[in-house]
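Student: Quick one, structure for this:
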Amino acid sequence: MNDSQNARIDAVVLAAGKGTRMKSDLPKVLHAIAGRPLLDHVLDTVAAVGIDHTVVVVGHEADLVRATCGRPGLDFALQQPQLGTGHAVQVAMPQVRAGGWTVVLAGDVPLLRRETLRRLCEGTVASGAAAAVLTCVVPDAGAYGRIVKDGTGRVQRIVEAKDASPEELAIGEYNTGVFCFRTDRLVEALGSLTTNNKQGEYYLTDTVAFLVGNGEEVAAVATEDPDEVVGINTVDELAAAADILARRGN
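Tutor: Predicted coordinates:
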């Protein structure tokens, strides 16, 4: 991280899912590209920006994930049952250090560039915002959550596609699932979550509306490359990610 910031940043990596669309008993984050598990690629990116403490949230085949991807500076938190992304982060927070910032991201985004993650973290710390979300703009954001802004371009909330109106679904700027929060604000916002949505889950994305409603700023930091933030859910997507990584020369 930028030495001038002296920022203490922890990371929470969400890796509890089974990944049913992979049609395999192997946890999704342990499927490999370039000879290494998806989760290892994510952990390498986190470490490369100077984050020295990470909590990985595990669930399906938790012991196997621990055994495969354990490394110094890594703790694990068990999410059982799995009640949504907000719940996953709640489970991790007892192991997150107080007083700094917390990055949250999924364990299935192996193409995320370290430069992008560094820009998100440093931008959040420097801006004084309570949080920032990494976004991307595409013609059709499909099943991704939409970034809803006011007339001045300030982030107001994130609405999941399943809960969105037709007008909201027309928004091209979407949530990549990569966040940086002031840790104290994150703890407060997590305590506000409910399951009042179509999936009956605790959405991490609902923290944004809570923070904004309490007068806090939530920044949007954009990447112009949708490939680097794509989540891997199928064997075909795994193969496509491997091709992209090979073209990068990683």
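
Student: only C-alpha atoms for contact and neighbour calcs from this point on.
Tutor: OK.

Student: list the buried ones in stretch 46-55?
Tutor: Buried positions in stretch 46-55, judged by neighbour count with 16 or more other Cα atoms under 10 Å: 46, 48-51, 53-55.

Student: ranges for the strands of this protein?
Tutor: In the chain, the strands defined using DSSP state E lie at 9-15, 32-33, 36-37, 53-58, 74-78, 101-106, 131-137, 146-149, 155-159, 173-182, 218-222.

Student: Does anything pack onto the second one? Which helices or strands?
Tutor: Meaning strand 32-33. With contacts taken as 3 or more Cα pairs under 8 Å, 6 or more residues apart in numbering; DSSP states H and E, strand 32-33 sits against helix 235-248.

Student: switch the cut-off to 6 Å
Tutor: Packing partners of strand 32-33 (3 or more Cα pairs under 6 Å, 6 or more residues apart in numbering; DSSP states H and E): none among the helices and strands.

Student: since we're on the residue nearest to residue 137 when sequence neighbours are not counted, how many residues are nearby?
Tutor: Of all residues not flanking residue 137 in the chain, residue 173 sits nearest, at 4.2 Å (Cα to Cα, 6 or more residues apart in numbering). When neighbours are counted by other Cα atoms under 10 Å, residue 173 registers 22.

Student: for residue 39, same thing?
Tutor: Close neighbours of residue 39, defined as other Cα under 10 Å, add up to 26.

Student: next up, for comparison:
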Amino acid sequence: MSLAMIIMAAGKGTRMKSDLPKVLHQANGKPVIEYVVETSRSLSPEHIVLIVGHQAERVRQATAHLPVRYALQEPQLGTGHAVMQAERPLGDFDGDVIILSGDAPLVTPETLQELIASHRNQKATATVLTAELDDPAGYGRVIRSPATGDVLKIVEQKDASEEEKAVREINSGVYVFDAATLFDLLSRITNDNAQQEYYLTDVFGICFREHRKISAFSASDPDEIRGINTPEQLREAEEILRKQR
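Tutor: Predicted structure coming up:
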């Protein structure tokens, strides 16, 4: 089956304390986004779509040598809104789409291959990559049924109850969807939340109401799902990248 990749690279990264777009910060001499594109290429997708927004032209220039298509998110109205922008550059693509974060360079090709295999074996509408963290603060939580283990919802930390915040299984921000289903679901989400943004995770709420199968695949190494939001996290990621490569 055909495969395409969507990489989110539109954010500002204010906690990096720098004017540079977050995905252009260097990790061991190479922009963070380049690691994510290289991992994507290793899966031989038909298309790689980079969602750009903050300092879009600067990100385009830094990635011009890479085999990617661009989609502009302007203004930036949330993760769901970002992925909506990929519908046009993907055109009539028919197949599965993996959604990646441009500031999370540690996920490996092997884990993504296992994620796709799980998604297809489960015949799921969507599959989310998860991990168990000792300290899940800052991440969206994956809420499962105590009885069946099925995923009931994915909730952003800022919208989570105290009980939900205690859950250690987190949403990595990496997903697999059938392309046509993804864009149909995105056309139906709203921005009725605290931030007035379109959350990509809200598509799961529609899936659950319509009794669609949502699968979760847990990464064996939680380090792989780490994002980079601060200079300290960038230094930690550099150490892990050196060991990976």
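
Student: quick revisit: closest one to residue 192 of structure 1 among the strands of structure 1?
Tutor: strand 155-159 (14.3 Å; Cα to Cα).

Student: Now the closest one on structure 2. Mean distance?
Tutor: Compared with structure 2 after fitting, strand 155-159 of structure 1 has a mean deviation of 1.0 Å; criterion: mean Cα distance after the TM-score superposition for structure 1.

Student: Tell me how far the residue in structure 1 sticking out farthest from the centre lies from residue 19 of structure 1.
Tutor: For structure 1, the residue at maximal distance from the C-alpha centroid (Cα atoms, centre = their mean) is residue 151, at 26.4 Å. Residue 151 of structure 1 is 38 Å from residue 19 of structure 1, where distance means Cα to Cα, to the nearest Å.

Student: repeat for residue 239 of structure 1
Tutor: The value you get for residue 239 of structure 1 to residue 19 of structure 1, if Cα to Cα is used, is 15 Å.

Student: Those two - which one has more neighbours?
Tutor: Ranked by neighbour count (other Cα under 10 Å), residue 239 of structure 1 and residue 19 place residue 19 first, with 20 against 14.

Student: Report the contact partners of the residue farthest from the centre of structure 1.
Tutor: Residue 151 of structure 1 makes no contacts at all, as judged by Cα atoms under 6 Å, 6 or more residues apart in numbering.

Student: if I pick the residue most central in space within structure 1, what's in contact with it?
Tutor: For structure 1, the residue sitting closest to the mean C-alpha position, by Cα atoms, centre = their mean, is residue 105 at 2.2 Å. Residues in contact with residue 105 of structure 1, defined by Cα under 6 Å, 6+ apart, are 13, 177-178.

Student: Let's see that with 10 Å instead.
Tutor: 11-15, 42, 46, 56, 85, 89, 117, 134, 176-180 (Cα atoms under 10 Å, 6 or more residues apart in numbering).

Student: which one of the buried residues of stretch 46-55 of structure 1 sits closest to residue 112 of structure 1?
Tutor: residue 46 (9.6 Å).

Student: Need the counterpart of that closest one in structure 2.
Tutor: Residue 46 of structure 1 maps onto residue 40 of structure 2 when the alignment is built from TM-score structural alignment.

Student: which one is that match nearest to, not counting chain neighbours?
Tutor: Spatial nearest neighbour of residue 40 of structure 2, excluding adjacent residues (Cα to Cα, 6+ apart): residue 5 at 6.7 Å.

Student: Count the residues that sit near the one you found.
Tutor: Residues near residue 5 of structure 2, counting by other Cα under 10 Å: 25.

Student: Contacts for stretch 233-250 of structure 1, please.
Tutor: If you take Cα under 10 Å, 6+ apart as the criterion, stretch 233-250 of structure 1 is touched by 19-24, 28-29, 31-35, 38, 108-111, 227-228, 230-232.

Student: and stretch 74-94 of structure 1, which stretch of structure 2?
Tutor: Using TM-score structural alignment, the residues of structure 2 aligned to stretch 74-94 of structure 1 are 68-88.

Student: Can you mark which positions in that stretch are buried?
Tutor: Within stretch 68-88 of structure 2, the residues that count as buried by 16+ other Cα under 10 Å are 68-73, 76, 78-87.

Student: And it, how far out from the chain middle?
Tutor: The chain centre lies 13 Å from the centre of stretch 68-88 of structure 2; the measure is Cα atoms, centre = their mean, to the nearest Å.

Student: Residue 126 of structure 1: neighbouring residues, count only.
Tutor: 12.

Student: Please say which position in structure 2 it maps to.
Tutor: Match for residue 126 of structure 1 (TM-score structural alignment): residue 121.

Student: how about its match, what does it touch?
Tutor: residue 115.

Student: Please repeat the previous calculation with a cut-off of 6 Å.
Tutor: Counting by Cα under 6 Å, 6+ apart, residue 121 of structure 2 touches no other residue.
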